[in-house]
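Peer 1: Provided below for reference: sequence and predicted model.
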Amino acid sequence: MKLADKSVSKIVFLKTRTVKLQGAASLISNGPLGSVNFWNIFQGGKLSASFKPSRTGCQVSSLAVTKDNSLMFVADYIGYIYVYNIKDYAIQGPEKDRPPFIKHWRAHVDMVTELEVIDEDKVVLSSSLDCTARLWSIDGEFIGTFGQEDPWEVFTPASWKHPMVPYEILIDPESMPVHPVLEQPTDEPEEVTSQEEEEPQETSDIKNEINYNAKSLLLTITEEDIQEEINKQNLSCGSGKRLRHEKYKIAHKPLDHGGPNAFHNLQYFNLESNSVTFEKPDMSVAGTDPFQSFVSS
């Protein structure tokens, strides 16, 4: 049995809050169980907020914030990066809801090991266990992968790879869209309404017994049912063979144009033997040279 990961591998201090807002949450940590937690370290280390950012419930691997602590970037074990607006989040006290979500994108095909926000250039640097390091704009636009053949320049947006994405991300099954039901938050308790409390116990028992009997009837399969199904399969196989044979005969049936067949229209002729006579050539001029001239004496 695989144990749930309850480790904490990343913490980030919100420096702007530690100076001005003593009662606000000023520490962010990842884990356990794929959550991101906000802590108030000035009041005994109280938990101010907790939520799960990964759309698949994966463990959070890395965290990063902008210099003014207005944006939080969260990366998970399958290579996704999520962006949240935390400018006014968990300042006045504990929060029940998650901070405003901005966007997310797939940056790598494996766990993101490190995130770094470079505020001066408005870019985000990411590295991963898939042996790649990539640069993104702060809005999630793909700038390029370090070491790629095609050159790119941070200060030349025309050289960026956006709107393209890395090929291995494009073909990876984990990049497929998630059903909207799975996009709902997983850390909020579900409200379950039960009608059994309002009904008498006797009525509830009768309904349970009826449901149990109905399920028993549906799940009962006799030997006669099995034999009948086998007979149906045999009949369907036999009918399939006959059907294929009929199709073969139709496909190979000679065409009927409504007239005589081809061999009925053939014409034939009698061959006559005619003798030919040849005349014997005159050999008296065989030794005469027509080009030779004689001079009479």
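Peer 2: Now that the structure is in, tell me what you want to look at.
Peer 1: only C-alpha atoms for contact and neighbour calcs from this point on.
Peer 2: Fine.
Peer 1: Residue 64 contacts residue 113, doesn't it?
Peer 2: No: Residue 64 lies out of contact with residue 113 (C-alpha atoms under 8 Å); the separation is 11.7 Å.
Peer 1: Looking at these two, which is more packed in?
Peer 2: residue 64 (22 against 18; other C-alpha atoms under 10 Å).
Peer 1: elements contacting the helix or strand containing the more buried one?
Peer 2: For residue 64, the element it lies in under DSSP states H and E is strand 60-65. Strand 60-65 sits against strand 11-13, strand 27-30, strand 71-76, strand 112-118, with contacts defined as 3 or more C-alpha pairs under 8 Å, 6 or more residues apart in numbering; DSSP states H and E.
Peer 1: Tell me which of those sits nearest to residue 214.
Peer 2: When the helices and strands packed on strand 60-65 are compared by C-alpha to C-alpha, strand 71-76 sits nearest residue 214, at 45.7 Å.
Peer 1: Could I get the helices and strands packed on strand 60-65 in CSV, plus columns for distance to residue 37?
Peer 2: Converted to CSV, these look like this (distance: least, C-alpha to C-alpha, whole Å):
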stretch, distance to residue 37
strand 11-13, 10
strand 27-30, 5
strand 71-76, 12
strand 112-118, 18
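Peer 1: Second structure follows, compare the two:
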Amino acid sequence: MKLFLLVLFFTSLQLASYANADNFVVQDGNTGLSRDEVRLIVSSWTAEKQQAAATDDAALYDLLNQAVATKKMAQEADLLTPEKDGDDYWRKEMVLHKSMQMYMMRRFLNNMEMPDLNALAEERYKTQKEKYAWVPEKRQSSHILIACAPPQCRYETRSDDIKAVQEALKTRSFEEVAESMSEDRVTGRNGGKLSLAVGVADPGIDKAYRQALFDLDTVGEVSPIVPSQFGMHLIKLDAIEPGYYKTYAQVRDQIVKDLSDEYKKMRVGELNESYRFTDETRIDDAAIREILAPFKE
């Protein structure tokens, strides 16, 4: 089968050599691909497809076959007429218009010269420092968990276990009690210590846990019993990582990207505006109202 495909492929290339007048390098009947078309088609392929086409003749044949099939279908769409095909013709035109609009926008952006945004970026760093540079305080913590699931999870449900933990903490370290009595076995093996520092707004940590942790004032302090969706916690504040501002160099790329996106959005808006109604616009009001009449309430 592979040999058969290769024969067809090289036969098609041989036929294409007779189409120099039309500058086709691939041709099937009245459909052909010029050198420039093939070059752009190849540039649109993924790196994997490009490599396959360059090293495997069968893969190249299949990819060129797909490209020709696409062009044949497009040529068939070109044959639609409003007289013969009615709304199908206009649907095709709407698709083409939208595609052309998107293409022209991309072309406009690709050819657009960007201004030097460094001075603006430095100014934005100063005026929006909280947004771009502030890193909130984080806290390291350990906990002892007495597990229970809501809505049954109340102090009374596990009161004996909670009292046993509290009693053990009078004579043993928090880490020792966590290792032997915490029902969170993942952190329990490490003295109850959470692997990551917690921010006051971290979405990955239970809200009740976060609030209780940030209510603690001094390192080493242990919270009262804290109910959460996982059970009852005793939380110890291990360390405080103070909030700080990143330097301009650390956030410059993000600021420049935001400014660049804003500039492009503004310029695209100006481009769209340049194609709006002009003083030469004429609207057949009666015809438009007739079209809209069925949609009146």
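Peer 2: Right, received. Where do you want to start? Owing to the predicted nature of the structure, the values given are computational and were not obtained by experimental measurement.
Peer 1: Fetch the TM-score of the aligned pair.
Peer 2: The TM-score (TM-score structural alignment, normalised by the length of structure 1) is 0.24; 109 aligned residues with a C-alpha RMSD of 5.6 Å.
Peer 1: For residue 239 of structure 1, find the nearest of the helices and strands packed on strand 60-65 of structure 1.
Peer 2: Closest among these, using C-alpha to C-alpha: strand 71-76, at 56.0 Å.
Peer 1: Give me the angle between that closest one and strand 112-118.
Peer 2: Here strand 71-76 of structure 1 points in a direction 160 degrees away from that of strand 112-118 (axes from the mean of the first three to the mean of the last three C-alpha atoms, to 10 degrees).
Peer 1: Which helix or strand lies directly C-terminal to strand 71-76 of structure 1?
Peer 2: strand 80-85.
Peer 1: number of nearby residues for residue 235 of structure 1?
Peer 2: Other residues close to residue 235 of structure 1 by other C-alpha under 10 Å number 12.
Peer 1: Secondary structure class of it, three-state.
Peer 2: Using DSSP: H, G, I helix; E, B strand; the rest coil, the structure places residue 235 of structure 1 in helix.
Peer 1: Could you do residue 237 of structure 2 as well?
Peer 2: Per three-state DSSP, residue 237 of structure 2 ends up strand.
Peer 1: ok, it to residue 174 of structure 2 distance?
Peer 2: Distance of residue 237 of structure 2 to residue 174 of structure 2, given as C-alpha to C-alpha, to the nearest Å: 11 Å.
Peer 1: What of residue 71 of structure 2?
Peer 2: 73 Å.
Peer 1: okay, those two: which has more neighbours?
Peer 2: Taking other C-alpha under 10 Å, residue 71 of structure 2 and residue 174 do not tie; residue 174 has more neighbours (23 against 14).
Peer 1: I'd like the distance between that one and residue 231 of structure 2.
Peer 2: Counting by C-alpha to C-alpha - residue 174 of structure 2 and residue 231 of structure 2 are separated by 18 Å.
Peer 1: do residue 249 of structure 2 as well
Peer 2: Residue 249 of structure 2 is 44 Å from residue 231 of structure 2, by C-alpha to C-alpha.
Peer 1: Looking at those two, which has the bigger crowd around it?
Peer 2: Higher neighbour count among residue 249 of structure 2 and residue 231: residue 231, with 20 against 9, using other C-alpha under 10 Å.
Peer 1: rewinding a little: which of the helices and strands packed on strand 60-65 of structure 1 sits closest to residue 202 of structure 1?
Peer 2: strand 27-30 (49.7 Å).
Peer 1: Structure 2: helices as residue ranges?
Peer 2: 2-16, 35-44, 47-55, 57-78, 82-85, 87-111, 118-127, 129-133, 159-168, 174-181, 185-188, 207-215, 248-274, 285-292 (DSSP state H).
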